[in-house]
Every structure is written in C-alpha cells, then in structure tokens.
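**Student:** structure of the sequence below:
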Amino acid sequence: MSVSGIGTSCTYLYDATTGKLSTKDGTKNNFVDYFNGDSSEETLEDLNGFDKNNKYELQELFWLFRDGYIGKNVQKDDSGKYEITAEIEDTVTSNFYINGTKVFTAYRPVTYTDKEIKMFSDLHQPYRTHTSKAYDPTDNSINIAVGDVFDLGNGYRITVKNDCMDGEGYGRSKEDDEKMEQLRYGMNALMRFADQQCFSSLISEECTPMVLEMLHEMGVDTSREFIINGTKCCLRDGRIREVGNKYVVPSSIYQKALKRYEEELYRPLTDEKNIKHA
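**Tutor:** Reported below is the predicted structural model:
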C-alpha cells in the first residue's frame, strides 16, 4: 500500500448498516482494517498521521450522512453500499465524495509553540527591520526601519524607535494631537504587520486611511500589490492584508508550523510522537 500524503486519493465502499468500509475489489487494505478496528501492529507500520485524520474525518462524515445533514439524494449501489473517496488536498485540507459527488471538506488547524504565539501576540517586542530602503517602483516596495524619521510637515514628527513609534510636536490642538496619536498607532500596527509580528487586523479601520496616505506620500501605489519590509500586501475591502494569507497569523509563522505538522503527519502510526500529536 502506498504511503498516504498530499495528493493521495483513495476510494472505498461504505456499508451504512454495519458502519464499515471495504475495498471495491474485496482485497485486503490496511486502512480499511484500521478504520474497521481490525488493525495490527504490522498494519500501523504502513499508516501515518494522514490516515489517522482520514479515519476521524470519515467517522464525522458518516455521522453527518446518517443523520441526513449531507448526501440526502445519494443512492446505494446494487450491493447496498456507497462509494466513498477521500482526497488529501494539502496538509490541513481533505475533500470527501460520496458516489462521485463532493459532500464534505475537512479543515484542520495547525498548532503553535509558545515561542511562536509570543512572536505574533507580543506588541512590545523590538521591530525586526533595521535597514531602511527608499521606494522602489520596480516592485512597488519600501522598507520602514528602526531609525527612520517622518516629518509630517505640520510640526509633528514620527520616529521609528526600537520597539515603538515615537511622536513629537504635541500641544498644537486637541484635534491635531488626536489625529497624530491615531497615525502613530496605525504606523506601529503597519510596522508590526510588515515585520510579520502581528495580525493585519491590528491596523484598524479608523487608522487605515491615515496609514494609506502616509504610504502614498512615500510613493507606494496601494491600488495594486505592494511590499512593505518584505511582506507582500494588498488592499482588500478597504483594509491592508497580506497577499495570499488565509490563516490570520503572519504567513512566515504559519508556514513553519505547517511544515512541522506535515512532518509529523508523515510519520508511521507506530511512532509514539505521531500518535500523540497527529
């Protein structure tokens, strides 16, 4: 039996009366034995964490199917069974089909270490970018770095300190001071987002117009993809987002956690660590 992994697609027959699987040609199959509770130590050597996830998700699928939440119009074959296909799309996504019709998609979360959680939740940690870079029109990029000073031209200035945005020029008027404080907060959020230290949602809706105006002053064209401190950004629904990021957390942190999870899933089920974490 080939090792399960990304891109694997396997088809079985499901007997709703017994709740068990079988192969289409009646041959022995290690995953079928594992799902039906007939596995042995030798069986587990050929299975891995992807198989463990598939077993759990198929159980969930069959529960939803039996209770009529999915596949209401799906018919049994002549033997009274249903054809089930499990397709592993990527490390955290699997698709399931009944008689060729897609009925269920399972999404699995990755887990983060305490250090990784601190990396995207500690808003007092030092910024990462220390090399300033002027606007480059070839890739619509710029670096905002520790030590940069932005003179707003109205008596206010923002200086990028080691771990915060420092504002100067307060005291002109309450309204102007409040705008300056909002911009300072927004620039800090932008810096941490661009340095892969926090969620893009930290750049609040209220701060976004002022941050965009600052970027435009620097030459950045935010009507298309732009790069801040190496992070590819775009505007989506009026908010600054990381291009291609569907995971909320910064992509650099997510990818490390994803790779670690994938390595665990490829370990055989006889590996105690895999059994514990998959």
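**Student:** make it CA atoms for all contacts and neighbour counts henceforth
**Tutor:** OK.
**Student:** and the strands in the stretch 51-200 of the chain?
**Tutor:** For the stretch 51-200 of the chain, the strands defined by DSSP state E, counting those that start in this stretch cover 82-90, 93-98, 101-107, 133-136, 141-143, 149-151, 157-160, 165-168.
**Student:** would you mark the buried spots in the first one?
**Tutor:** When neighbours are counted by 16 or more other C-alpha atoms under 10 Å, the buried residues of strand 82-90 are found to be 82, 83, 84, 85, 86, 87, 88, 89.
**Student:** turn these into TSV, including distance to residue 30.
**Tutor:** Listed next are the buried residues of strand 82-90 as TSV, based on distance: C-alpha to C-alpha, whole Å:
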residue	distance to residue 30
82	19
83	18
84	16
85	16
86	15
87	17
88	17
89	21
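**Student:** picking that back up, need the winner for burial among the strands of the stretch 51-200 of the chain.
**Tutor:** When the strands of the stretch 51-200 of the chain are scored by mean count of other C-alpha atoms under 10 Å, the highest mean neighbour count falls to strand 141-143 (a mean of 22).
**Student:** can you tell me the SS state at the nearest residue to residue 274 once chain neighbours are set aside?
**Tutor:** Spatial nearest neighbour of residue 274, chain neighbours left out: residue 264 (5.6 Å); criterion: C-alpha to C-alpha, 6 or more residues apart in numbering. Classification of residue 264 using DSSP: H, G, I helix; E, B strand; the rest coil returns helix.
**Student:** would you agree residue 264 is in contact with residue 272?
**Tutor:** No: the criterion here is C-alpha atoms under 8 Å, and residue 264 misses it with residue 272 at 10.5 Å.
**Student:** for comparison, sequence B:
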Amino acid sequence: GIRLREPLQAEEYLVEEFDLHVGDFCVVETATGTALGEVRRPKRPLPESKRDRLFRKVIRKATTSEANDWRERRERERRAVVTCQERARQKNLHLKVVDVDIQPDGRRVTVLFNAEDRVDFRELVRDLAREFRARIEMRQIGARDTTKVMDGIGPCGRQLCCSSWLRKFEPISVKMAKTQDMPLTDNRLLGNCGRLKCCLLYEFSTYEQLRAYLPRVGKACQAECGGGGCMQGVVKSIRVLKQTVVVGFQDGTEAEVPLDLVTWEGRPHIKPL
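**Tutor:** I've put the predicted structure just below:
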C-alpha cells in the first residue's frame, strides 16, 4: 500500500520489478500522470479475488533528492495549516482549516476547511495568495470528510474506518440503529465526526434478514412450552440474534421461546439462516 499524501489512505499499486519496504518512497502512476508516494504497507501476493482488477503501477523507486523534497513539502503544508488558520481568525471567519495541499511547483495551494455555515472567504483568499505567491483554492468539506482527513481512533480501539479502508461514505439512518435494537438516545451511536457511525451499516442487512422471520411485538401467537402443549399469548419482545421470542401468557407469566416453537397468523414459511 502506497500513500501519496499524509491524510490520504494507502492505495494498492502493482509492483513488478522493485523490492520496496515500508518507509521507502517511489514514483507511481496517477490519473493525471505520476506522483511520489510513501510505502505504508509491505508488498504481498495478489489475491485471486483481485486478479481481474486494474491496478496502477509503481514506475520506479524515488531518488534521495525526491524523497527529501516530499518530506520538505509536507512540512511546508503543516506550517501552512497554521498560517491559514491564523489568517482566518484575524478576519473573524468561523472556519477550521483541516489540511493544505501545495503542488510540487508551488503554483497552486488547496485549502481544505470545515465550517457550519457559508463563509465569505474572498479577502482571505487574497491574503493567502500574497502570502504563498500562488493560486489559492478554498474547498469546504463536511464533518465526515474532516474526520477522515484528520484520522483518529474509534471507540472500538482501532483506526477509524474512513481513514484506513472505507472508500466512500454510505447514507446512515436511525432505522439502522433501531433495527439492531440499539437505544436511539445513546451518544455511543455517534462517531468521532458527530454523525451516526458508519459501522451501523455493517450488520444492518443481517439484522433485517433475521427480523423477517420474527413476529412483531404485540402480535397474538401460540407457543409450545414444555409439557403444557400450545398456549395462547402475545409477543412481548424479540431476540433477533438468538431467534427467540418472549411471549406473555394470559396468566401473567412470560417465557423466552425458540422461534421453531412459536406460530402466528401470517408467519412466513421460511427457515431462519
């Protein structure tokens, strides 16, 4: 895996003739030509599942001079983030500078920023153009993209999915949390970005499939309980992963009953997964 810039994810490239190690620099193909990148993951065999994919290639190893230039430019970009934030603060602009990308020739500077409202940054652009003697492009990004660029550790103890492997953001809804029986008022549903966690999507389809076999809460049903035969009752709650139903009976008692021992009107004739 090779990373072209620090906030970006490491992408996979095809290596044919070079022996590259983590920390090495190399020149790779890009959509617009070539670029310098740093090796972040070691070389590994190409899995069968990916043999049909088209990968851009590693062209050559970078020279010592090119590697030093890459490090120096990245250091200039870190300093530029501080400079841009100071200039924005001086002009009372309510925005957060997330990252700065300086082109190798220094003629173009892209400033990534996050702001809750629309910002008139025309004066800021003029000041930054004089400061960097370059064309300035201001690019506003949302909360999720901001967190992706800044990186971090999630509550699971691992690097954020969006910063490590997630390629695109999918819409996440409260329905996904509700389907998985999660408390909707729990702040733990929110990620580092303050939005609903992307990982709510990962098991959502499984829960939907398993829920399809279960009755709705409040549904009248019959349950086989021990030697008592079938007893009439009402569904009080369901256990999706266990595929069991908590049934309330007419005598006021409740019992957790396996799905195979519960029948109700309109039950789908499908076996659970």
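**Student:** TM between them?
**Tutor:** Scored against TM-score structural alignment, normalised by the length of structure 2, the superposed chains reach a TM-score of 0.21; 90 aligned residues with a C-alpha RMSD of 5.4 Å.
**Student:** ok, now how distant is the residue nearest to residue 274 of structure 1 from residue 53 of structure 1?
**Tutor:** To residue 53 of structure 1, residue 264 of structure 1 is 12 Å away according to C-alpha to C-alpha, to the nearest Å.
**Student:** of those two, which one has the most company?
**Tutor:** residue 264 (21 against 17; other C-alpha atoms under 10 Å).
**Student:** follow-up on the earlier one: gap between the residue nearest to residue 274 of structure 1 and residue 232 of structure 1?
**Tutor:** 29 Å.
**Student:** ok, residue 251 of structure 1 next?
**Tutor:** 10 Å.
**Student:** residue 254 of structure 1 - how many residues pack around it?
**Tutor:** 18.
**Student:** residue 272 of structure 1 too?
**Tutor:** For residue 272 of structure 1, using other C-alpha under 10 Å, the count is 10.
**Student:** how far away is it from residue 33 of structure 1?
**Tutor:** 20 Å.
**Student:** any idea how many residues pack against residue 255 of structure 2?
**Tutor:** 14.
**Student:** ugh, wrong one, I meant residue 41 of structure 1
**Tutor:** Using other C-alpha under 10 Å: residue 41 of structure 1 sits among 9 other residues.
**Student:** and residue 241 of structure 1, by the same measure?
**Tutor:** 23.
**Student:** correct me if wrong: residue 30 of structure 1 contacts residue 43.
**Tutor:** Yes: judged on C-alpha under 8 Å, residue 30 of structure 1 makes contact with residue 43 at a distance of 5.5 Å.
**Student:** nearest to residue 213 of structure 1, out of the strands of the stretch 51-200 of structure 1?
**Tutor:** strand 149-151 (12.8 Å; C-alpha to C-alpha).
**Student:** which secondary structure elements does that closest one contact?
**Tutor:** strand 157-160 (3 or more C-alpha pairs under 8 Å, 6 or more residues apart in numbering; DSSP states H and E).
**Student:** how about 10 Å then?
**Tutor:** Where contact means 3 or more C-alpha pairs under 10 Å, 6 or more residues apart in numbering; DSSP states H and E, strand 149-151 of structure 1 is packed against strand 157-160, strand 165-168.
**Student:** right, and these - which one's nearest residue 215 of structure 1?
**Tutor:** Across these, residue 215 of structure 1 has its closest neighbour in strand 157-160 (13.7 Å, C-alpha to C-alpha).
**Student:** which elements pack onto the closest one?
**Tutor:** So strand 157-160 of structure 1, by 3+ C-alpha pairs under 10 Å, 6+ apart, packs with strand 149-151, strand 165-168, helix 174-194.
**Student:** would you mind finding the most buried of the ones you listed?
**Tutor:** Each of these was assessed for mean neighbour count using mean count of other C-alpha under 10 Å. The highest is helix 174-194, with a mean of 21.
**Student:** what comes up buried for the next helix or strand after that helix?
**Tutor:** Sequence-wise, the next helix or strand downstream of helix 174-194 of structure 1 (DSSP states H and E) is helix 208-218. By neighbour count on 16+ other C-alpha under 10 Å, the buried set for helix 208-218 of structure 1 is 208, 210, 211, 212, 214, 215.
**Student:** could you list every helix and strand in contact with helix 208-218 of structure 1?
**Tutor:** Judged by 3+ C-alpha pairs under 10 Å, 6+ apart, helix 208-218 of structure 1 is in contact with strand 133-136, helix 174-194, strand 239-242.
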